[in-house]
Structure formats: structure tokens, C-alpha cells
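In: Sequence first, predicted model second:
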Amino acid sequence: MDSGMLTTPGAELYYEARGSGPVLLTILGGGGDAAMAGPLAEALARRYTVITYDRRGTTRSPFTGPPAEQRVAEHADDALGLIDASGPEAAYVFGTHSGALIALDLLARHPARVRRLVAHEPPAFDLLPDAARWRRLAQEAVDLGRREGVGPAMRRFGEETGVAAPPEPDPGLPAWVRDMLARMAANMETSLLYELRSFSRFVPDPVALRGAPLVLASGAQSRGKLMHRCTLAVAEHLGVTAVELPGDHVGYLRSPAEFAAALHERLAGSP
């Protein structure tokens, strides 16, 4: 595995690269970082050069100025910078959770740089029939976070959405998992205070994405849950049919080998 830093406007990005073959950029959401995508990257490294990274404001990718409200477009520009730094060829992209929103914006604005995108469970709350409810919840969570701390705010948000905050690291877990969970908990401050409101209001561009090399997917175990509803709403908005990948919202981490095999099929163009 190789690692490095990429300077972008407003941040320094830490990234890791594994394997060989065409580039596959993974974009996680929430408090996830490169380590959370590591098991999936290892499972795909025989077929791809897999690039994982810490998004701006998380773990080893510090802001170079004061924290401020984040925009999906800024993060998509970061992703573009990583693809451009990898070479002249277009890249495959896998984005999950808010990383899927970032990837959709990347594909819409820079289609020549993306060979194919699999967008997994994008939380596009503004496309839901009850969008006003989720806007209120996002604001309530941010207000609660500033008033009482990130922990109570994430518990409140998780109760409504079914997406739980990172659990406390159990002493019985492997050291790398404990470390990852601790970092995720720390990263939730950026995710909650500076991303939640703006990201949850992001709506993908249906004109730019019409006919694009795009697969929208949700977890087979997410059926009927909020992230599944969001995925179906994005699919309807873009005029495509959503597919299923193994597991739930974090199936790529729970069963990386199974998820990697299914993801490769979608990246290769299987219906």
C-alpha cells in the first residue's frame, strides 16, 4: 500500500492506493475514513488500483482554514483532484452514503473523468415526500450538537433515521477496529456540524446525469428503511432503476469479499 497527501483549496487530503489495474476511487460518507474502506480495497486490489482517502475535515485530512459549512461540490472537486493525480485515464468510482452524493456531483460535472459510478444509498432527503421533516431534523441535530455535544445530537438523529452513530470501541474488538471507531466518533463533529444540513439538501442534476454510466444501489438488508427510500427517490428523479448490493448500509465493511464481488459486476456493466 502506498500513501500520500494531496493539496486542494482549503484542505490537505490523505489518501492510500492499493493494487493494480484501472483506478477505482472510493468515497465514504459520515465519519468514515480510508481505514473504513480498507477491507473492501483489499478485496478489490487484484482487479483495480483502489484509492481510498480521508475526506476533508476528517482524520488525516485537515482543513487549512477555519471549519465552515461544507458543500458537496467542494468534496466532488477533491475527488476530481485525486483522479487527476492518479493519471490521465478516467476512473471507476464507488460512493456510499454522503460519498454517493459527492460522486453523483462528480459524474454530473466531470463526466469525462468517470468510467462508471456505483452510488450506494445516497441520503438525498430533499427528494423524499416528507423532505420538510428531514430539514427540521437536520437543523435540530445541529442545534443540539452545538448546545449539548455531538453524542446526544447523533443519538437523536439516529433514532429518527435508523443510521446509528459509531458504537463505543469494545475492548474485545481487534485494535484496528477500535482505532477506526474512535476516529469515526471524532469525525462526527465535522459531519454533523458542517455537512449534515447542506449535504442532505443536495439534489443530483437529472439533466447532466441522463444516460450517464451510473448504477444506483441499496443494500438488500436495507429494504423499507430510510436509506432505501432515499435510493428509490434518487432513482425516480434520474429515471433509472435501483439495484441491490449485499448487506445493509455498511455491507462493504461487514462482508467485504461478498460486497466486492457484487460491486465488481456492477462496475463491469452487469445489469
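Out: Noted; the coordinates are in hand.

In: For the rest of this, base every contact and every neighbour count on C-alpha atoms.
Out: OK.

In: first to last residue in stretch 36-55, what's the distance?
Out: 12 Å (CA to CA, to the nearest Å).

In: For it, which outside residues touch it?
Out: 13-28, 32-34, 60-61, 75, 180, 252-253, 256-257, 259-260, 264 (CA atoms under 8 Å, 6 or more residues apart in numbering).

In: Next one for the comparison:
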Amino acid sequence: MTAIHTLRVPGAHLHYEVRGAGPLLLLMGSPMEAAAFASLADALAGDHTVVTHDPRGISGSILDDPDEDTTVDRRADDVAAILDALGAESADVFGSSGGAVTGLALVTRHPDRVRTLVAHEPPVMEILPDAAEHRALIEDIIGTYRREGQGAAWAKFMTGAGFDAEDCEEAPAGPHGEPSAQDVANGDRFFGHDLRATAGYVPDVPALTAAPTRVVIGIGAASEGLVTYRTSVALAELLGVRPAEFPGDHAGFLEDPNGFAEALRKTLAG
């Protein structure tokens, strides 16, 4: 059974969901909402209390000011507020893509709140030697969105991320197939207010290494060739850790939630 909650935080009402029983585990993305993690959460709920949420401005997490540009630090503070609402001193955290970036900021800002962070393919392009090129691409994608709309922006985003060009020529307006009205609204939020901050985030490596948190960098077994493979390898090297392999590619938890859940259990067990 899944319990649904709403939490008031500065500037927003957050939607979050709790299922299962056992050690507390947070699953999060950005811009992916709680619903995207439902299958993975269900696969883990037999032995964990699993919490998922909609990032601010996405789906059920409503902003006071819809024109607000979201920062990664504010997303991290939102997660800390959820922990407060749960009465939890700390939790294990799995973050994927932009959610992995949120997790890195959470450890940096609230290091005592995270026992283990599994940061799965964080798109931290600023640590790459060709960061300026990626920065320019992000600005081009945002400009394309403003001039031509989501379809063209998603196509450019996906090819820039390293996915096959043939698969991106007819990119939908949302990342999960035929878009709903909510998909379109989330895409507007992503390109208009979230993407620049996420892609431009610079991990605080000294703070991450000094934190009591165990930080694990996850990489998909089929992700080689993606930009997030490069960022993950680079960040693991900066942190002096060995990357942990997970099934599938950047969205492996969607493709094989049961296999992914088992890999995550093993990783959390250390």
C-alpha cells in the first residue's frame, strides 16, 4: 500500500509517497517524478521503506511562483525537509540523472542525513575537459525549445546525450512516449527552468569526500557512449571510488526494475 503526502516547503507544496517497511530508502530523479520510480519502489518495498517524490515544479509538486528557476541546492533542501517530515535522522538515497545531482547537493549541504548515496549517472558536465562545449549545447537546446518547442528540443537533447540519432529524429514532446498534458507541462518546466541549473552543477569534491556519507557512483552496463557515462567515470575518479555497475543504460531502472532493485540492494549492502 502506498501512502501519499503533501508537504509545505518554502515556495512550494511537495508531493511524496511512502511504501513498504524496513530501512529508509529515498529514490529520486529530476525531472522524473515519483511515478517513474513506482516499479523500482515496488520491487524494493518488501525490505525497505521506500520514499519517492515529485521534484518542485514537476507533476504534483506545485510552486507558488510557476516562473521560478529551480536550483539544485533548493531541490536538496526539499529532500531534507521530507526527511524531517518523516521524523528520520538519515536515510539511504538513490538518485538517477538529475536526481543524482540532487543527491550530491544533499550530501554537500546535509552530510549527516545520508548514510549511503548511490548517484546513478549524474550529468555533471562541468567536470569534463570539454565542459565549454556541453555548456554551449545546453544553451542551444534551451534556445531551440524557446524557438521551436519541445519536440525539437527533446531531439537535440537526446542526441547530445549520446543516444542514436535515428532514435531521436522523431523525438516526442515528452520522454516516455506519447505525451500527456502533464508530460508537456513537465517538459516546459525542464527546458524552461531546470535544465541549466542541473547541467551546470559543479560537485563539491572536498565536501563529498569529507562527509560521513558513503558515496557510490553508479553506471549502466549499457551506457558506454553516453555523456553520463563519461561524467560518472570522471566523478568516480575525482572521489577515488570504483563505479558500481547497474543493469541497462541511463534508464535501466525503467527497463528492468527487478534486476535493478537487486543490484541496488547489493550496492547498499556494500
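Out: Yep, that arrived. These numbers come from a predicted model, not from an experiment.

In: Please state their TM-score.
Out: Here the superposed chains carry a TM-score of 0.91, computed using TM-score structural alignment, normalised by the length of the second structure; 258 aligned residues with a CA RMSD of 1.6 Å.

In: follow-up on the earlier one: so which of the contacts of stretch 36-55 of the first structure belong to strands?
Out: 13-19, 23-27 (DSSP state E).

In: hmm, back to that, please convert the buried members of the contacts of stretch 36-55 of the first structure into ChimeraX selection syntax.
Out: Buried residues within the contacts of stretch 36-55 of the first structure, by 16 or more other CA atoms under 10 Å, are selected in ChimeraX with:
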select :13,14,15,16,17,18,19,22,23,24,25,26,27,28,32,33,34,60,61,75,180,252,253,256,257,259,260
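
In: re the thing from before, which one of the ones in strands among the contacts of stretch 36-55 of the first structure is nearest to Trp134 of the first structure?
Out: Ile27 (23.4 Å; CA to CA).

In: Please report how far that closest one lies from Ala153 of the first structure.
Out: 24 Å.

In: repeat for Ala175 of the first structure
Out: 27 Å.

In: So between those two, which is more surrounded?
Out: Ala153 (24 against 12; other CA atoms under 10 Å).

In: For the closest residue to Pro256 of the first structure other than its chain neighbours, pull up the helix or strand it's in.
Out: Nearest residue to Pro256 of the first structure in three dimensions, chain neighbours excluded: Leu40, at 4.9 Å (CA to CA, 6 or more residues apart in numbering). Assigned by DSSP states H and E, Leu40 of the first structure belongs to helix 38-44.

In: Name the helix or strand for the residue nearest to the spatial centre of the second structure, please.
Out: By CA atoms, centre = their mean, the second structure has its centre lying nearest to Gly99, at 1.8 Å. For Gly99 of the second structure, the element it lies in under DSSP H and E is helix 98-109.

In: okay, the angle between the helix or strand just after that helix and strand 24-28?
Out: Per DSSP H and E, the first helix or strand lying C-terminal to helix 98-109 of the second structure is strand 114-120. With axes from the mean of the first three to the mean of the last three CA atoms, to 10 degrees as the basis, strand 114-120 of the second structure and strand 24-28 are set at 30 degrees to each other.

In: Now do the contacts for Gln221 of the first structure.
Out: 246-249.

In: Could you dump the residues you listed into JSON lines with distance to Ile83 of the first structure and secondary structure added?
Out: Below are those laid out as JSON lines (distance: CA to CA, whole Å; DSSP: H, G, I helix; E, B strand; the rest coil):
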{"residue": "Pro246", "distance to Ile83 of the first structure": "27", "secondary structure": "coil"}
{"residue": "Gly247", "distance to Ile83 of the first structure": "28", "secondary structure": "coil"}
{"residue": "Asp248", "distance to Ile83 of the first structure": "28", "secondary structure": "coil"}
{"residue": "His249", "distance to Ile83 of the first structure": "25", "secondary structure": "coil"}
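
In: ok, the residues you listed vs Gly81 of the first structure, which is closest?
Out: Among the contacts of Gln221 of the first structure, His249 lies closest to Gly81 of the first structure (CA to CA), at 26.8 Å.
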